[in-house]
Every structure is written in C-alpha cells, then in structure tokens.
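Undergrad: what follows is a protein structure lacking sequence information:
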C-alpha cells in the first residue's frame, strides 16, 4: 500500500482500494478487521495423585527387595507395616509411599520388580517435599537418592535405626530435606548419603551449601565405597546367593 501512496500520490483509502481492486465505497462494506488471535497460554491444572491399588500380598516385592536387592526382611516388614511400602496390583511394582504429618499420601515412587527391569517413576501429582521417608525421634536425618539405597543403608547399619529419620530424595532435590527440617525441630544433623559418583558428590556439595545457608544444622557426607548403597550391601553377600529368588 505504501507503494501506491508514494508513487501515485493516492490517499490511504484510495491506495487500499487499488490494492484490493475495488472502489473506496466498497471498502466501507468490508467487516472491521479483528485483532489477530494470539495463542493463549494454557495453564495446566495440577495433576491429581492417583494411588495404584494394592495387591492382596507382597510376595513379589519381598522377593525382589530381600533376595535380589539383599535388603533385610525386617527392614522391609517395618516399612510395609507402617504403610510406607506395598505391591501394586497391576504391574506388581514396589510402591514407596510418602505421607504428610496427618498420614495422607502425598508422594508415590514406583520401582519395577521383574528381573532386569530398570523401571522407576515418581508418579504424576506427587509433591516432592513429601518424598518417601521414615520419621524418627533423634536429631539425625539421613538422606539418599533412592528408596532402595535408603533401605540398603539401614540393612548395613541396623542398630537403633528406627530412632533416626531417613528420606529418599527420589533424585537430588533438597526440597524433602528442607521440609523435614521445617516440620521436625529436633533435627540437628543432616548426613548426605548420596551416590559415590561425580553427580552424587556435586549434589552433596550443592545441598550442603543450601542447608548451611538456611538452617542451623550440622551437615556431613557419607559415601559408599561402591557406586551406591545397594551395591555396597550386595558386595557383602556371597556371590552364589545373589541370584536366588524367594518363594513365599
């Protein structure tokens, strides 16, 4: 349109009519131009946490955790009796439950139990600050990357374990630690028991810096000699017993 206005000296209306190959009068009949419809940013509603139904027994989970992973059966039983662990009815996953102070389920982490399965997932709708944990009464809080590492560590250090607080971050976020420090004022010492690899060491340094900056607590780190705490636990088992499956 600027071409017609510049080279032919036409008004804006006349230039528009020439561009559209119509008269100026016809322009008045055209509908008013609406502003472009910009795509609206759809606000995703927070997902509701759906709790997988429980199987009528825990044979496969017990076999997987105790035989394949080497975890002490008494430790598995303690978490099951506290309603913090169960076997799902659909896929027979081990489901690690995170509850709030009123006992409401707020976080679920599933781990496959089939031989060779690498499946693990924090279920949609989980609130990370309520991650799988054991609430104790002492001033010590032990933190781990995964639930199985948490239970493996307890199996390696069983004496008086129920007195302490343990949490699996299901990753390397400090949110579950922050939440426990805010809700359990007796906690004075945090022990970071993350994986013995570059990512675990880096996360431990980052989390320690966050905690020391925001809380009046003592922070230390304890790493396994193996890659993680389950590898550490299995390294103490006779090699011939590691492939056995429990029959229940």
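TA: Great, that's in hand. These numbers were taken from a predicted model, which means no experiment stands behind them.
Undergrad: from here on, just use CA atoms for contacts and neighbour counts.
TA: Noted.
Undergrad: the closest residue in space to residue 18 that isn't next to it in sequence in helix, strand or coil?
TA: Leaving aside its chain neighbours, residue 18 sits nearest to residue 4 (7.8 Å; criterion: Cα to Cα, 6 or more residues apart in numbering). Here residue 4 is recorded as helix under DSSP: H, G, I helix; E, B strand; the rest coil.
Undergrad: and residue 4, how far is that from residue 73?
TA: 87 Å (Cα to Cα, to the nearest Å).
Undergrad: where do the strands sit along the protein?
TA: 85-87, 94-99, 105-111, 120-122, 133-134, 140-144, 165-168, 189-192, 218-221 (DSSP state E).
Undergrad: nearest to residue 26, out of those strands?
TA: Nearest to residue 26 among the strands of the chain is strand 120-122 (62.8 Å), distances taken as Cα to Cα.
Undergrad: which stretch among the strands of the chain comes nearest residue 66?
TA: Using Cα to Cα and comparing these, the one that lies nearest residue 66 is strand 94-99, at 12.1 Å.
Undergrad: surely the residue nearest to residue 18 touches residue 15?
TA: Yes. Between residue 4 and residue 15 there is a contact under Cα atoms under 8 Å: 5.5 Å.
Undergrad: okay, now the one to match up with it:
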C-alpha cells in the first residue's frame, strides 16, 4: 500500500504511512508544542562552563592497553588504531582512559574518563571539567554517508572489533540525549543513514525508539541495531563472544583420550 501511494499518488513514505493510519481509523494526536528529546546546553550553562583542560598524558599506555584488552576484551589491533589516531590515551594521574571528542576541525571539545582500577566493583567514570556536551567521542570518515550511534565509547570500540567496521562514521553520545548527534550531523552533512546501537536495557530501548522516530521524520534512513537478546550492550556481547571462543580453543587443544 505504501509503494502504491508513493508511485500513483506522489506521496512520501511518511505521508503514505500517516494516510493509511488515518484511513484505518487511527487518530493522530498532534502536539502543538514540540518537546525536544535532547537536553540542550543553555546559553547560561555555556557561560558558566569552566576552562576545558585535558588530563596530562602518562609516559605510556600500558594500563590502558591492559584494561581494554584484558577486562573489556577489545583486541590490540583496535586499541592500537584508536591510540594511533589520537582518540584515546592514558592519563598520568590515576591512569584513567581518556576518550576524546573532536569537532570537524579535529579540535577536542569533549573528553570523558574511565578508571582502570574498579574498587569493590564500582567503576570510576566522569567527564573532564569544562567539556562541551554538544560533542561526543567520534570517528569520522567524510567518504561515508552512514553513521553508527552508541551510548558509550567502549561500546563503539567493541562494535569495531566485532564487525571490523573501519568505514562508517561512529559516535558515542555519552548519554541518552542527542545533542552530540545533532552537532555531528550538522558538521557532517553527507550523512544520510543512521544506525542506533544503543543498550538493550529499558532506557536504551526507549531512547532508540524516540531517536529513530525523530530522525526518520527529519529525512534520515534509520535502523535499530541493539545487541543480541541477553546482552546489555556491545561490550558485554564482545566479552562473552571472546570467552566462548577461548573455551572452544581450549577444548580443541585438549588431547583426545582413547
């Protein structure tokens, strides 16, 4: 029916869907006041923002590599690539992993930190003081029209490891609001399609549905790509996959008993 209305009535996909819903008796409730999904950074907040200073780098990245590889299951090849591109580094104090969010000119506007020493199961996470939350951790390819969106930087890196996807643009929101997404799309107008790889929990599913609706109505091709059922996020999926692979390899190495 949608294709028929598009071909013979000249409707867009959106117009055709709404027409069919109206025809079937579903009444749309128009909201006269557009409620923004994103928590925009107000002018007052921008004025009150403290100076943005990146943490001093450590002499090497040994703690970072050990944590991301051993604890988070991310391969050395992926870790080395992000280090080489200057998107991550290890801070001198406390040896936190620093994730940098750059603008279209390569200037770092945002940075978040993740501790490598979890105390009593409690992870250390925080944003660097003075950062601009209209930006997020991202990977840019100006020749790609596709953008893949995540909640967390480690999920973004895990996705690269799982699918060996080095071609698409990628963005970690660092939250469930879409201010970084709006900024990225404005700075990279070649983007035509967005894949949302948000978490599989209730907040992630709700946010994915809202974001897909919003950006579909803005004219983007959208796709919901959560982690498989049973996994909270892409990193949990990666860690489980690596663990299962290690078990299989261990069994294969065991001698066959007569």
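TA: Great, that's in hand. The structure displayed is predicted, hence computed values, not measured ones.
Undergrad: can you tell me the centre-most residue of structure 2?
TA: Compute the mean C-alpha point of structure 2, and by Cα atoms, centre = their mean the closest residue is residue 150, 1.8 Å away.
Undergrad: on that earlier part again, so for residue 46 of structure 1, which of the strands of structure 1 sits nearest?
TA: Per Cα to Cα, nearest to residue 46 of structure 1 of the strands of structure 1: strand 105-111, 13.2 Å.
Undergrad: now the angle from the closest one to strand 94-99?
TA: 160 degrees (axes from the mean of the first three to the mean of the last three Cα atoms, to 10 degrees).
Undergrad: which helix in structure 1 has the most residues?
TA: Longest helix of structure 1, by residue count under DSSP state H: helix 198-214.
Undergrad: what ranges does structure 1 have for its helices?
TA: Going by DSSP H, structure 1 shows helices at 2-8, 12-20, 24-29, 59-62, 73-81, 147-156, 175-183, 198-214, 229-234.
Undergrad: and these as CSV, adding distance to residue 140 of structure 1 and mean neighbour count?
TA: Shown next, in CSV, are the helices of structure 1 (distance: least, Cα to Cα, whole Å; neighbours: other Cα atoms under 10 Å):
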stretch, distance to residue 140 of structure 1, mean neighbour count
helix 2-8, 76, 12
helix 12-20, 78, 16
helix 24-29, 79, 12
helix 59-62, 28, 21
helix 73-81, 18, 15
helix 147-156, 13, 23
helix 175-183, 10, 17
helix 198-214, 14, 15
helix 229-234, 18, 21
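Undergrad: make TSV from these and add distance to residue 124 of structure 1 to it.
TA: As requested, the helices of structure 1 are arranged in TSV below (distance: least, Cα to Cα, whole Å):
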stretch	distance to residue 124 of structure 1
helix 2-8	55
helix 12-20	54
helix 24-29	54
helix 59-62	22
helix 73-81	22
helix 147-156	17
helix 175-183	17
helix 198-214	24
helix 229-234	26
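Undergrad: so for residue 130 of structure 1, which of the ones you listed sits nearest?
TA: Between the helices of structure 1, helix 175-183 lies closest to residue 130 of structure 1; by Cα to Cα that is 6.0 Å.
Undergrad: the closest one vs structure 2, average distance?
TA: Taking mean Cα distance after the TM-score superposition for structure 1, the mean distance separating helix 175-183 of structure 1 from the aligned residues in structure 2 is 1.4 Å.
Undergrad: where in structure 2 does that helix fall?
TA: Mapped onto structure 2 using TM-score structural alignment, helix 175-183 of structure 1 spans residues 179-187.
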